[in-house]
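> what follows is a protein structure lacking sequence information:
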């Protein structure tokens, strides 16, 4: 074969080209291409008498001899790299490949063996003396990098036992985050604030590890609430139980629970525990659950307040006005306007599993939940589906009361409920006196209709020429309540 050295270096250059440009893009195809190039390089070397286990021939010609030596050493290093890639791609489990620790350790061992083999076979150096010297050097280095070696061996233990893997949400050494990388030295966590925290493997192996991703479809939520010790525990437990009932985003199994955790001289601590099926839901569901606990406690006359501060005196009239102010339709009303409406509220009590609103009906009153939990269901071809739950401070029926729009859902009580209702006959005189309030309510209703979707009669997507959705709604309100056409 003519010019074997030139051909060999061309093959090496082509391998570097494939490696650096990642061509072809598929990992396995690229590996087999590089293996084929290594086989071609081996054939060229052996056919030209350049055996990697002996010195290169032509010792009398310095140039070709040293080029042959370099090519043989490259053969050893290239073979070590391809052996590492083959083990990584074809033999190691996918989880180990993501964590990179075993790949790095295997690669280091194989490269060390290739370097020793190249020194012994190609350069014919005294390997025994080199190994003995390197052993003494290894002891010195081992003492110098003791903490690093501790991280390496701890990483091997963590990767073998697999208490967590890349992608899991964990708590390590009081740091919570998502595992984004595991290497020979440390575990990299991405926290909820978007920061990267690096936990050394030696620290992770010695501390408690909470893996929030296992089991895969059950993730716990825990809320701690400090309550005034004057509040009766049974009342608090019942209110928090209704809050759990009113949250349809939590799992039924494992069952959520409430318990009185501990007592002090100034407070009683209650713990609310629930579970969700997706880690990404924890924050949103925690916020929703805390809001529900607050509202159900308030409905039971138990408030979260600074301990030692006496509660403000709340009269029945104040309670009705506060209930109205919590409804978004009435947030913009003045105090005197709220007071007028509060006088018209009527109280209604319902038992559990009692239907309040049937499908395809037009509500003639606005119902505001004072206490209890209601379920909103929608009939589909496949059956009945629950789409929401309603709790204290929420209202329904405003579309029927204001604009005469029918509701396509069924609303029933889940627990015993107390509702305050405002009828059409009570609302009409108020709207006649406060036309601007009617406009404000229509603006809010137009916005909410976009969110309601299938729950009520649809608003035309293309109102009459020159009329907006707001104007369409306001015309219906004006017609339904016989308002003057001067606005």
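Received it, and whenever you're ready, just let me know what you need. Here the structure is a predicted model, which is why all the values come from computation and not from measurement. Numbers count the residues shown, from 1 in each chain.
> CA atoms for contacts and neighbours, from now on please.
Will do.
> next SSE downstream of the longest helix along the chain?
Longest helix in the chain, counting residues (DSSP state H): helix 62-86. Tracing the chain past helix 62-86, the next element assigned as helix or strand by DSSP states H and E is helix 94-99.
> ok, and what's touching the longest helix of the chain?
Residues outside helix 62-86 that contact it (CA atoms under 8 Å, 6 or more residues apart in numbering): 5, 8-9, 31, 34-35, 38, 41-42, 45, 50-52, 55-59, 103, 106-107, 110-111, 114-115, 117-118, 122-123.
> and the comparison structure, right after this:
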């Protein structure tokens, strides 16, 4: 027979052994989880991890029963009831954790958000576990829980007064989850704070802001602030770029350039389409709003900057002026009253254009003994240089798109262009890409033959381009009677060699290809251009 004193020591030892058993089983189940992760069974590891704690207590409860034989019969009977109660409680916990884990794995497998927020789901499970705990106390251990509940009510009141700030955060968190004002992964603005929701827990909401800092906001503060959810009702969010333009620029031209700038930025959505309109007037100029939609709101500032960059280059080429500060306006006014300086700058620009044209592939023989030589004397190229425009384009701008009509071509003075040709072969679509560097020429086929653009050409890096309009080229043809026939012959021979590939290109009809390979058709177009210029001069 074991004495009562010794039994107390055995109970202490018994409890210590039980704790060690729980830790042992917890370690084993965590090891199993790590093995599943190493084997890349991530969903299985996620599921098992949710069952680690209840499974460890259930296994420990079974193990404790074998140790009970060392106690006195009365203590063994009492501890047996405790074992049974513990086993029952954690079996119920295991059951609910198992069901909860199945649903979580299912939604994660389907890559869909779980219907209940994590905070609300945890609150419901906690209420269930507390209710089960009191039921087991009453039924299995015959504990009168009425005094306990009364004491709990008083204790709850005391705790409520002491931790009213914490409780207000918890209740506010539950309210936010029930109303589903935002979810994890949404981009939101809460008061003056903006960022993506990283976590919503019992006490606080955590945002990751644009500076990659964690912003921790108490739920009670969040519930009292104005909340803007940029990810609802869908991921498309509108951004507005405000621009002020001088009164001397025509609104329809400004609006057109603003819309083109937005459309050429890859992250701007095509639907809904960008919008540009006059927002007001003041003493400095006309205020315009450029409104467009993006899906990745985290890149808001980068996209706004990219659109603004495109706008600046387009405004510069079109002569659209942004109102300047007084000192800059004064400098500009001084430059207009110095005609000699302006004249010298114009002459320098023409000389630069001449150098770029003479270094390019424009108007040169493409094959034969004269390959690479000019079709015209250099003096004639110099006269053309006074008419062409040298313009600067930024990365990402689209010069023209496949299938469009074209009345001009470009000579690359500086920078690099990237082109893409979409063609069909045996019912499948393919893309052929190419690059054009300094001295290269693009868009000449449409200028010479009149057929639609055969490629889409985009600026790969900031470039200076010489823009040769059909009118400028017709003027040059009018000064050189034989040039039209020479060009018609050269272009038709080139297209005849590429005729099979031209037939595969989208947006080119059979008639377009045939006419581009016929020297007479090309010559007739060039003569029509010359006739048009003569009519305009007359």
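All right, it came through fine. Quantities reported herein were computed from a predicted structural model and do not represent experimental measurements.
> how close are the two chains, by TM-score?
After superposition, the two chains reach a TM-score (TM-score structural alignment, normalised by the length of the first structure) of 0.59; 378 aligned residues with a CA RMSD of 5.3 Å.
> thinking again about what came up before, please pick the buried ones from the contacts of helix 62-86 of the first structure.
For the contacts of helix 62-86 of the first structure, a burial check counting by 16 or more other CA atoms under 10 Å picks out 5, 8-9, 31, 34-35, 38, 41-42, 45, 50-52, 55-57, 103, 106-107, 110-111, 114, 117-118, 122-123.
> what's the average distance of stretch 85-93 of the second structure to the first structure?
Average distance, stretch 85-93 of the second structure versus aligned residues of the first structure after superposition (mean CA distance after the TM-score superposition for the first structure): 4.7 Å.
> buried sites along that stretch?
85-93.
> so what does the top strand by length along the second structure touch, helix or strand wise?
In the second structure, taking DSSP state E as the definition, the longest strand is strand 408-425. In terms of contacts (3 or more CA pairs under 8 Å, 6 or more residues apart in numbering; DSSP states H and E), strand 408-425 of the second structure is packed against strand 428-436, strand 441-442, helix 444-449, strand 456-469, helix 499-504.
> can you state the residues of the first structure onto which the third one aligns?
No residues of the first structure are matched to helix 444-449 of the second structure when aligned by TM-score structural alignment.
> distance between that helix and the chain's centre?
The chain centre lies 37 Å from the centre of helix 444-449 of the second structure; the measure is CA atoms, centre = their mean, to the nearest Å.
> residue 400 of the first structure contacts residue 365, correct?
Yes. With contact defined as CA atoms under 8 Å, residue 400 of the first structure reaches residue 365; the gap is 7.4 Å.
> number of nearby residues for residue 177 of the first structure?
Residue 177 of the first structure: 23 surrounding residues under other CA atoms under 10 Å.
> can you tell me how far the counterpart of it in the second structure is from residue 202 of the second structure?
Residue 177 of the first structure maps onto residue 195 in the second structure when the alignment is built from TM-score structural alignment. Noted for residue 195 of the second structure: a distance of 20 Å to residue 202 of the second structure, by CA to CA, to the nearest Å.
> same check, this time on residue 134 of the second structure
Per CA to CA, residue 134 of the second structure is found 23 Å from residue 202 of the second structure.
> who has more neighbours, these two?
Counted by other CA under 10 Å, residue 134 of the second structure and residue 202 do not tie: residue 202 has more neighbours, with 20 against 17.
> mind checking the SS state of the more buried one?
Assigned with DSSP: H, G, I helix; E, B strand; the rest coil, residue 202 of the second structure falls in the coil class.
> what do you get for the one 4 residues further on?
Per three-state DSSP, the local secondary structure of residue 206 of the second structure is strand.
> neighbours around it, how many?
Using other CA under 10 Å, residue 206 of the second structure has 19 neighbouring residues.
> go on, the one 5 residues further on?
As a burial measure, the neighbour count of residue 211 of the second structure was computed by other CA under 10 Å and equals 7.
> trace it over to the first structure, please.
Match for residue 211 of the second structure (TM-score structural alignment): residue 193.
> mind checking how far that match is from residue 50 of the first structure?
With the distance defined as CA to CA, residue 193 of the first structure ends up 59 Å from residue 50 of the first structure.
> repeat for residue 114 of the first structure
From residue 114 of the first structure across to residue 50 of the first structure, the span is 17 Å (CA to CA).
> so what's residue 273 of the second structure up against?
Residue 273 of the second structure makes contact with 292-293, according to CA under 8 Å, 6+ apart.
> just tell me what it corresponds to in the first structure.
Residue 273 of the second structure maps onto residue 255 of the first structure when the alignment is built from TM-score structural alignment.
> ok but that match is inside a helix, no?
No. Residue state for residue 255 of the first structure (three-state DSSP) corresponds to coil; a helix is not indicated.
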